[in-house]
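[1] Predicted coordinates and the sequence they were generated for:
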Amino acid sequence: MVRFTALLMVLVLAASALAGAQSTGTPTLVIKRAGSRAIERAPEANFTGDVRVERLYDAIDPSHASGGFVTFAPGARTAWHSHPGGQILLVTAGTGRVQLWDQAIQEIGPGDVVTIPAWTKHWHGASPRASMTHLGITEQRDGTAVQWMEKVSDEQYNGVLSSPQQQPHTPAQAVQAEQTAPASNRQQGTTRPSGELQPRIAPGLATLTDDVLYGDVWTRPELSPRDRSLVTVSVLIATGRTAQLAGHLGRALTNGVKPSEASGVLAHLAIYCGWPSAVSALEVYDQVYKARTVDTASLGAVSPRLPAPGSEAERARATRAELEAVAPKFVQLTNDVVFDDLWRRPDLSARDRSLVTIAALAAMGDDDQLDVYLRRGVESGLTRAQIAEALTHLGFYAGWPKATTALAAVTKTLGK
């Protein structure tokens, strides 16, 4: 009965997708008979264990949705992955498991419908002792349906299981449950942010990482996870700490930063942090993009430029007045390349460029340059509270002295 319901759901979605299509010539009826569809083994690179896929339908323009049945043998599961357009799972048989990154594992069974938000890192599969079949409906964005990541380890798969009675019903409840749970309970989760080395070598550092940085700061609602990722990636590029960049760039993509935006950050910081800092991060970007099968050909798409802010004419005039007599070429590059080209590129909004610039300048200790960008940030839509929270977050990645000095500049420019 559940499988019939799933098939009916597929038909309804497929019919609605085709309803808006404009036919050319004589319409053609396509029927894929039961038993005629190929059942393929899922690729080992992206799955663990025996997994079989029965593709029901592919995305047909103007629809961006595709669907299929996936059957997992006991213990089998996907790798960690995310979907740019999100995904819906309808369990038709057996018992399964699903988990979002940094959250408890949830058990699912026949009739359960699981909605996975866009760009959210997760995995799903069968329970250890029972197989599971689900219908998966996946939305594409810019031609990409899924971005694959690392495999789910046995330790992660066998982590803490949340019962239905213990599951929070809203995101706010989920955050509250995480923040109020004893530290010992959070450390029993499938993946501790501190990893394996910190608890063994520096347990005090591991406690700060798990309970303060990720258990508190990253979950604070004053700044979105996406914005926190922009700040973190900017700091790591600005300070040349590429060893930590791969994980945080991946986290940024999971948190909703688009690949075009992430690449825009790199180009932007070449100007503000210097070419060596940006070029040093290229290989890390390449590795992350390849792991997530990012279509790099789409990164060069040309779009209309953004409008200049209202304060731009005054800024250009002030720059000429201060520096033109000494360095006329520098003034020309500043006005024509930095502000009339870079700041008007559409791969980053003016708000995001302001956030990235403030984070990079603070991380490098260039606080005497912050005034103009703090004002520009507010003009572009950043609030004083968001800027203060971004610099609080930055303290963990650039150091407390840098954050303290930058916050003093905020007080001087924007007031208390």
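    Yep, it's here. Only a predicted model underlies this, so the values are computations on that prediction, with no experimental measurement involved.
[2] alpha carbons only for contacts and neighbour counts from here, please
    Fine.
[3] What lies in contact with the helix or strand where Ala15 lies?
    In this assignment (DSSP states H and E), Ala15 forms part of helix 2-19. Under the contact criterion C-alpha atoms under 8 Å, 6 or more residues apart in numbering, helix 2-19 has outside partners 57, 60-63, 65, 67, 90-93, 110-111, 135.
[4] what about 6 Å?
    63, 92 (C-alpha atoms under 6 Å, 6 or more residues apart in numbering).
[5] swap in stretch 398-407?
    362-363, 367, 391, 395.
[6] With distance to Thr144, secondary structure and neighbour count added, can I get those residues in TSV?
    Formatted as TSV, those follow (distance: C-alpha to C-alpha, whole Å; DSSP: H, G, I helix; E, B strand; the rest coil; neighbours: other C-alpha atoms under 10 Å):
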residue	distance to Thr144	secondary structure	neighbour count
Ala362	35	helix	28
Ala363	34	helix	28
Asp367	40	helix	19
Leu391	34	helix	28
Gly395	35	helix	18
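[7] Taking the residues you listed, tell me the two that lie furthest apart.
    Farthest apart among the contacts of stretch 398-407 by C-alpha to C-alpha are Asp367 and Gly395. That separation is 14.3 Å.
[8] with the contacts of stretch 398-407 in mind, which one is nearest to Leu197?
    Gly395 (22.4 Å).
[9] OK, contacts around that closest one?
    Ala403.
[10] Helix, strand, or coil at Leu89?
    strand (DSSP: H, G, I helix; E, B strand; the rest coil).
[11] tally of neighbours for it?
    For Leu89, the count of nearby residues is 24 (other C-alpha atoms under 10 Å).
[12] is it true that it touches Thr138?
    No. If you go by C-alpha atoms under 6 Å, Leu89 and Thr138 don't touch, sitting 8.8 Å apart.
[13] about what we covered before: what is the nearest of the contacts of stretch 398-407 to Lys412?
    Nearest to Lys412 among the contacts of stretch 398-407, with distances taken as C-alpha to C-alpha, is Asp367, at 11.3 Å.
[14] also this one, for the comparison:
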Amino acid sequence: MHDELLDAGCTPECQAEYEALPDDEARLCYLKRHRRHLVETLHQQQEKLSCLDIYYFYTRTAFERTGDRMTLDEIKQASPFAIGGENVNYAQYFDGKSYLNGLSLQQAYVGNVTFEPGCRNHWHIHHAKSGGGQILLVTAGRGWYQEWGKPARELKAGDVVNIPSEVKHWHGAAKDSAFQHLAIEVPGEETSNEWCEPVDSAAYDALP
């Protein structure tokens, strides 16, 4: 499974180190530690690939045997994006602790949001007269997304969520894993966010 990954970004010395490791768990830890270097190397060798191509390639290969559960420290080490500071400005709209790093403030806002295990935001709505909404690109860990009146959808690295405007929803980490996604605000006319009630604790605890 990892041969293609190693061929894409590893030196012979790196591959020899990997092959000498005793088991899959040790190899997985090795890939996590070296993920940033591998992404940079692949990007240099294959300039036609976009950042999202590289992101998708690695999240679907190097991490496909993790069971998708990650600690906050593992996400800090593995993610190409810094988690930023504690999300104090929006803490009142979250149950649990989250972190926010604003990656882009031009053209479209892109924020890297990281959730500690069990953290989730409250139900909320992205309003817009036209356009608007949000896109989530999941980069690490395991989490959930749910729209009002629909079943919760499990999320893991490589998943994409398109959230239309005017749809009430929430998203956040699973109970047993930290979670990270990029949040892209879709430009629109007369946009605003409405924060609603917290996610029901019993309903959240019932999720696997």
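    Cool, got the structure. The model shown is predicted, which means the values in this text are computed figures rather than measured ones.
[15] Fetch the TM-score of the aligned pair.
    Remark: TM-score between the superposed chains equals 0.55 [TM-score structural alignment, normalised by the length of the second structure]; 130 aligned residues with a C-alpha RMSD of 2.6 Å.
[16] now Val199 of the second structure: how far from Val161 of the second structure?
    Remark: distance between Val199 of the second structure and Val161 of the second structure (C-alpha to C-alpha, to the nearest Å) = 19 Å.
[17] These two: who's more crowded?
    Val199 (18 against 14).
[18] Spell out the secondary structure type for the counterpart of the more buried one in the first structure.
    Counting by TM-score structural alignment, Val199 of the second structure lines up with Val152 in the first structure. Classification of Val152 of the first structure by three-state DSSP places it in coil.
[19] How many residues are close by the closest residue in space to Val152 of the first structure that isn't next to it in sequence?
    Distances taken as C-alpha to C-alpha, 6 or more residues apart in numbering put Ala79 closest to Val152 of the first structure, at 5.3 Å, once the chain neighbours are dropped. Using other C-alpha under 10 Å, Ala79 of the first structure has 22 neighbouring residues.
[20] Contact partners for Ala79 of the first structure?
    Contacts of Ala79 of the first structure by C-alpha under 6 Å, 6+ apart are 46-47, 150-152.
[21] rerun that using 10 Å as the cut-off
    44-48, 121-125, 148-153 (C-alpha atoms under 10 Å, 6 or more residues apart in numbering).
[22] most neighbours, which of those?
    In those, the most neighbours by other C-alpha under 10 Å go to Gly125, 31 neighbours.
[23] before we move on, what SS does it have?
    strand.
[24] Leaving out sequence neighbours, find the closest residue to it.
    Arg77 (3.8 Å).
[25] so stretch 277-297 of the first structure aligns onto which residues of the second structure?
    Going by TM-score structural alignment, stretch 277-297 of the first structure lines up with nothing in the second structure.
[26] okay, now the residue opposite His126 of the second structure in the first structure once aligned: neighbour count?
    Aligned counterpart of His126 of the second structure in the first structure: His83 (TM-score structural alignment). By the criterion of other C-alpha under 10 Å, His83 of the first structure has 23 neighbours.
[27] what's the spacing between His83 of the first structure and Val98 of the first structure?
    From His83 of the first structure over to Val98 of the first structure (counting by C-alpha to C-alpha), the distance is 15 Å.
[28] cool, and Leu361 of the first structure?
    40 Å.
[29] With Leu282 of the first structure instead?
    Taking C-alpha to C-alpha, one finds Leu282 of the first structure at 33 Å from Val98 of the first structure.
[30] which of these two has more neighbours?
    Val98 (23 against 13).
[31] In which helix or strand does the alignment partner in the second structure of the more buried one reside?
    Val98 of the first structure maps onto Tyr145 of the second structure when the alignment is built from TM-score structural alignment. Under the criterion of DSSP H and E, Tyr145 of the second structure resides in strand 134-147.
[32] and Ala8 of the second structure, that's in a strand?
    No. Under the criterion used here (three-state DSSP), Ala8 of the second structure is helix, not part of a strand.
[33] tell me, how many neighbours does it end up with?
    16.
[34] That one contacts His37, doesn't it?
    No. Proximity of Ala8 of the second structure to His37 does not meet the contact threshold set by C-alpha atoms under 10 Å, at 11.3 Å.
[35] Find me the equivalent region of stretch 44-57 of the first structure in the second structure.
    Against the second structure, stretch 44-57 of the first structure falls on residues 91-104 (TM-score structural alignment).
[36] Repeat that for stretch 174-184 of the first structure.
    Taking TM-score structural alignment, stretch 174-184 of the first structure hits no residues over in the second structure.
[37] so the nearest residue to Arg97 of the first structure once chain neighbours are set aside is in which element?
    Nearest residue to Arg97 of the first structure, sequence neighbours excluded (C-alpha to C-alpha, 6+ apart): Glu107, at 4.6 Å. Secondary structure from DSSP H and E places Glu107 of the first structure in strand 105-108.
[38] That strand - contacts with which helices or strands?
    Using 3 or more C-alpha pairs under 10 Å, 6 or more residues apart in numbering; DSSP states H and E as the contact test, the elements touching strand 105-108 of the first structure are strand 87-94, strand 96-100, strand 122-126, strand 161-162.
[39] Pick the most deeply packed of those.
    Neighbour counts (mean count of other C-alpha atoms under 10 Å) averaged over each of those peak at strand 122-126, with a mean of 26.
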